[in-house]
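I'll drop the sequence and a predicted model, then ask my questions.
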Amino acid sequence: MKLPQLIRNDSGLEPFASVITERMNIARQKEAELLKNGSLIDFASGHLWFGLHKANQGWVIRDWAPNATRIYMVGDFNDWQETEDYRLRALGNGDWELILEEDKLRHGQLYAFSVYWIGGNGKRIPAWCKRVVQDDHTKLFSAQVWDHEKDFEWQHPDYIRTDEAPLIYESHIGMAGEEERVHTYNEFREHVLPRIKAAGYNTVQLMAIPEHPYYGSFGYHVSSFFAPSSRFGTPEELKQLIDEAHGMGLSVIIDLVHSHAVKNEEEGLGKYDGTRFQFFHDGPRGEHPAWDSFCFNYGKDEVLHFLLSNIRYWLENFKFDGFRFDGVTSMLYFDHGLGKAFTQYADYFDGGVDQEAVSYFYLANKLIHELKPKALSIAEEVSGMPGLATPIDMGGYGFDYRMAMGVPDFWIKLIKEVPDEHWDMGQLFYELTAKRLDEKVVSYAESHDQALVGDKTLIFRLMDKEMYFSMRKDQPNLIVDRGMALHKMMRLATVTTAGGAYLNFMGNEFGHPEWIDFPREGNGWSYKHARRQWNLADNPDLRYHWLGDFDREMMQWVRQSCLLETPEVVWHFDNKEDQILSYSRGEFLMVFNFNPTRSFTDYGIPLESSKYRILFHTDAGCFGGQDRVDKQMTYYTRPAGSLGSQHYLNLYLPARTGLVLKKQAFKRVR
């Protein structure tokens, strides 16, 4: 039997070939069982049947609630009373339906289900509803009749994501403005999209789009999976945001939370039909011990129908260009990967993997790429599961990328635990480039995770309280100088070693101060830290704009040079004592001096016979540096002895500086 390419690429996986092959076989069997003679796209069509729809000369609403004995549609159209003319009829197999004349519902009216089961009843927001709103006074949620779904006219309906390496700007709509409040889709479209475009990024990642009852959950405790959050505006305003982004050449992806769901019952899926086990596992397997949430049962056909339809809904109805799947590690393992080190291959094949989740990933990624071949599928996964970001036809799970979660953890650990003068360049290069050869990763120095309350952003760890007093250009401060230099160097090192894609959380590119803290009881329900202070980056008297300017030049160079489309990062040299590191990618050479105190004159980097020009560097005065590097020179390698001996590129390397050089056409004189 021919082994999958995944195993042929890595002989270390050969002892586990039977397990790897069996996982894929079970996933294919599940696919055949679900589809019978249909297609995966046809199967993922639940949103076209369930939920509230405008029908011929009327309305129809359908739902799946197998344990229910009676269901009424209640709302402000019948004074929230249970009446027979709004009672759903059972269709069999747990499905329910209500057909109404056109004048029975109007756009904007609020509604819910009153669900009865043996021994109880409760109000429920329909699981498939596409619009949910919260009452400003009572704080209660209701579904809302929405009759504008077909009115939106796309200006860029045929947009297709290019093959460019994703340069991702991770964003949150609500905290994307400066005021202490929740901001809107329209404000993001008008004010933030132009910033992202100008900064050189090509992909926008939107967090917290599916409706979630608690704003402070950052969108990770979802209640209504088909409803874009109304706290930011209307579905049409979200579509306009995506449409205009496409017009700018920006792709838009969202965080997709299929790993778990909020426990809430009235506005969520918790005990939706009176049972815990309708959508989720019953017992301990159905509860996440760290997240206080319910875990989906991926073994149930109806749950797969719900989740796969959700994928198709976002891709087709809103024309999103892909997903960043949240909590993939939690889904993969029965123990959610908690407290496990994953130090050997056997840890991935010891029986602790949830095969039903593996089958779901197979189906989800296959569906995504059948619907949109160029769509992005990114896994937030920390264990390093072999094959996760490997194509299905090679024996993998089909994600295009996984998040390189070890990189930001490494930077934080380095800053917290190791004095500057002891940073090990060999270890640094290894940590930045460690990945499987058959997969691509999204590298990043920090995301929203490092900025949340209780943690610190990189810039705040580097400068701490000095940020409050010494970010003016006329206020010299050695701590701030150190922080500025290292902030640029860490980002330059991260993006130039990135394994196929790069990510930045909004505002971090210019060193947004402090942390992210959403309104909650513990902070007096304050929005002070749930916003972005763009004025800091725009103020010419402050140093923040220097960091933003550097990031812009760096990202535009990465994009224009197609740097990340060149997969190989070639190590050239590192010196532990001097703290010098050099490597190349294509025609570009990167040289770093992380030494905090020592600058070096004519430092030799071993290379083949060649010549270089400096494109840009972190010490430039326009980026807040000391301008100690001459960009105008052309640098030639020189032999150590005879012409056939090792050549060295001799450079002046100021302390705490990173350089990017481009190889020049070179004709050897005979």
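Alright, I've got the coordinates.

all contacts plus neighbour counts: C-alpha atoms, from now on.
Fine.

give me the contact list for the host helix or strand of Q240.
Assigned by DSSP states H and E, Q240 belongs to helix 235-247. The contact list for helix 235-247 (C-alpha atoms under 8 Å, 6 or more residues apart in numbering) reads 131, 148-149, 152, 154-157, 159, 185-186, 188-189, 193, 228, 251-252, 318-320.

quick one: end-to-end distance for stretch 382-395.
Taking C-alpha to C-alpha, to the nearest Å as the measure, stretch 382-395 stretches 20 Å from start to finish.

next one: stretch 384-402
9 Å.

circling back to that earlier point, elements contacting the next helix or strand after the helix holding Q240?
Next in sequence after helix 235-247, counting helices and strands by DSSP H and E, comes strand 251-256. Counting contacts by 3 or more C-alpha pairs under 8 Å, 6 or more residues apart in numbering; DSSP states H and E, strand 251-256 is packed against strand 203-207, helix 235-247, strand 322-325.

of all those, which lies closest to L659?
The closest of these to L659 is strand 203-207. By C-alpha to C-alpha, the value is 26.2 Å.

which helices and strands does the closest one pack with?
In this structure, strand 203-207 packs against strand 167-172, strand 251-256, with contacts taken as 3+ C-alpha pairs under 8 Å, 6+ apart.

and T637, that's in a strand?
Yes: assigned with DSSP: H, G, I helix; E, B strand; the rest coil, T637 falls within a strand.

that one reaches K663, doesn't it?
No: between T637 and K663 no contact is recorded; they are 11.0 Å apart, counting by C-alpha atoms under 8 Å.

make sure D393 is indeed in a helix.
Yes: using three-state DSSP, the assignment for D393 is a helix.

next, the one to line up against it:
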Amino acid sequence: MDNKVQVYSLLTAFDIDLFKSGKHFRLFEKLGSHAVTHNGIKGTYFAVWAPSAKSVSVIGNFNFWVEGQHPLNVRWDSSGIWEGFIPAVGHGDLYKYKIHSNINDVKTEKADPYARFCEIPSNTASVVWDGNHKWQDKDWMSYRKNKNGLDKPYSVYELHLGSWKKNLQENRSLTYRELAVDLVQYIKETGFTHVEFMPVMEHPYEPSWGYQLTGYFAPSSRFGSPEDFKYLVDQLHQNDIGVILDWVPSHFPEDAHGLGFFDGSCLYEHPDPKKGYHQDWKSLIFNYGRNEVRAFLISNAIFWLEQYHIDGLRVDAVASMLYLDYSREDGQWEPNIYGGRENLDAISFLKEFNEEVFKNFDDVQTIAEESTAFPMVTKPVYLGGLGFGMKWMMGWMHDTLEFFKKDPIY
């Protein structure tokens, strides 16, 4: 079979218009890798945003990771998207994008930003994935609005999947399917209404607890497949337990296969280090003023709520997003156009994120991890607020822990 790249696209002109304007919030349906049948031939469609590239090739286990064997075609519409159909590539195949940049002839080798599954770290390739899960949580989904309401009991058990419980005989973490037994039983016994998972998205460095993401659309392969994680969520729902995910739109790591310096340019990160580099975490900060980046992040939020039936997103490090001078000394930041310290692009992004989430899912919650006195975090956007449903109060947590340290006489 001739497995050369064929011209093919899932993208319409309307998709491109939405993408350019930052209003396409289901990009996961179009970009990334998708197993399809084209002209009667099974294969995979690939699409990646790399506007500073002079060429993009798909490299993988199906072509010995050789650049140039499967070059993608750049679209004519100045979207910066490269795409193509490769016959005979399918479910389970490994791949990356080899990107040759127009900038200084730099070459990068990147995982797919929209990959649904990744290799087990420390391997870094993306995986073509075409799995299927038959959901059994219809009852929960029909009445979860009553479970998620602000006027309802809400008791959250937060955990890190990798360290919550170990299989001592094999010296490993539990799998998603093992957690579907042990965790469900534990939450039922303790009476919590919700579980909150520290980031399940793929990340290269386990001690980061998942807060340095490289695979925003992929549950970590350390614990099983995407269908295994869906099974865990399904089992929690069938036992009347809601599921909240920690979501990290605040920063991302500099790992070579990740989003940073993607096509030889500052594509996802802000090009000004005063706005694009996080000094505390040695990580990169998203460019919230770039339309395509906003669409990437909001699409990601919609993805987890829609594809994984997630009941809430706890947004990490909101305070670091809101302020231009967050953890910076004088001279390390520049005021906004009004002379203030607020990050206007990030504020605009957070408002749009909340509006889109609640417009599409009126029965979920968004929760801000916000530790400052920033006003109206949980006020609706139409009243001038950020639009979050709840605020995750770090101050209360720290005060409580300090109290626990005191002598019982207190």
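Perfect, thanks for sending it. Nothing here was measured: the structure is a model prediction, and the numbers come from that model.

picking up where we left off before, residues in structure 2 matched by the helix holding Q240 of structure 1, start to end?
Counting by TM-score structural alignment, helix 235-247 of structure 1 lines up with residues 226-238 of structure 2.

any chance of CSV for the helices and strands packed on strand 203-207 of structure 1, columns distance to R559 of structure 1 and mean neighbour count?
Output for those, formatted as CSV (distance: least, C-alpha to C-alpha, whole Å; neighbours: other C-alpha atoms under 10 Å):
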stretch, distance to R559 of structure 1, mean neighbour count
strand 167-172, 8, 25
strand 251-256, 14, 25
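
tell me which of those strands lies nearest to N650 of structure 1.
Here strand 167-172 is closest among those (C-alpha to C-alpha), at 32.6 Å.

that closest one to strand 203-207, inter-axis angle?
Strand 167-172 of structure 1 and strand 203-207 meet at an angle of 20 degrees, taking axes from the mean of the first three to the mean of the last three C-alpha atoms, to 10 degrees as the criterion.

in structure 2, what stretch matches strand 167-172 of structure 1?
Alignment of strand 167-172 of structure 1 against structure 2: residues 155-160, by TM-score structural alignment.

now do stretch 284-302 of structure 1
Residue correspondence for stretch 284-302 of structure 1 in structure 2, counting by TM-score structural alignment: residues 274-292.

tell me the buried residues in that stretch?
For stretch 274-292 of structure 2, the neighbour count (16 or more other C-alpha atoms under 10 Å) marks 274-278, 283-288, 290-292 as buried.

any idea which of those residues is closest to F85 of structure 2?
Closest approach between these and F85 of structure 2, by C-alpha to C-alpha: E292, at 23.0 Å.

that closest one reaches D17, doesn't it?
No: here E292 of structure 2 does not reach D17: they are 10.8 Å apart, not a contact under C-alpha under 8 Å.

what lines up with L383 of structure 2 in structure 1?
By TM-score structural alignment, L383 of structure 2 lines up with M394 in structure 1.

and the end-to-end length of stretch 69-84 of structure 2?
13 Å.

how far does it sit from its chain's centre?
Computed by C-alpha atoms, centre = their mean, to the nearest Å, the chain-centroid distance of stretch 69-84 of structure 2 equals 24 Å.

now that stretch: buried residues?
Q69, H70, P71, L72, N73, V74, S79, G80, I81, W82, E83, G84.

helices of the stretch 301-410 of structure 2, start to end?
Applying DSSP state H, counting those that start in this stretch to the stretch 301-410 of structure 2 gives helices spanning 318-322, 344-360, 394-405.

okay, those helices in TSV with mean neighbour count and distance to T37 of structure 2 next?
Below are the helices of the stretch 301-410 of structure 2 laid out as TSV (neighbours: other C-alpha atoms under 10 Å; distance: least, C-alpha to C-alpha, whole Å):
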stretch	mean neighbour count	distance to T37 of structure 2
helix 318-322	22	42
helix 344-360	19	30
helix 394-405	11	50
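
got those as CSV, with distance to F252 of structure 2 columns?
Shown next, in CSV, are these (distance: least, C-alpha to C-alpha, whole Å):
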stretch, distance to F252 of structure 2
helix 318-322, 13
helix 344-360, 15
helix 394-405, 22
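
of these, which approaches S163 of structure 2 most closely?
Closest approach to S163 of structure 2 among the helices of the stretch 301-410 of structure 2 (C-alpha to C-alpha): helix 394-405, 20.7 Å.

what are the contacting residues of the closest one?
With contact meaning C-alpha under 8 Å, 6+ apart, helix 394-405 of structure 2 is reached by E369, E370, S371.

which stretch of helix or strand covers the residue nearest in space to the middle of structure 2?
For structure 2, the residue sitting closest to the mean C-alpha position, by C-alpha atoms, centre = their mean, is Y216 at 3.1 Å. In the assignment (DSSP H and E), Y216 of structure 2 maps to strand 215-219.

how about that strand: buried residues?
Along strand 215-219 of structure 2, these residues count as buried under the neighbour rule (16+ other C-alpha under 10 Å): G215, Y216, F217, A218, P219.

grab the nearest non-local neighbour of R172 of structure 2.
Counting by C-alpha to C-alpha, 6 or more residues apart in numbering, R172 of structure 2 lies nearest to K166, which is 5.6 Å off, once chain neighbours are set aside.

how near is H191 of structure 1 to K197 of structure 1?
Going from H191 of structure 1 to K197 of structure 1 by C-alpha to C-alpha gives 11 Å.
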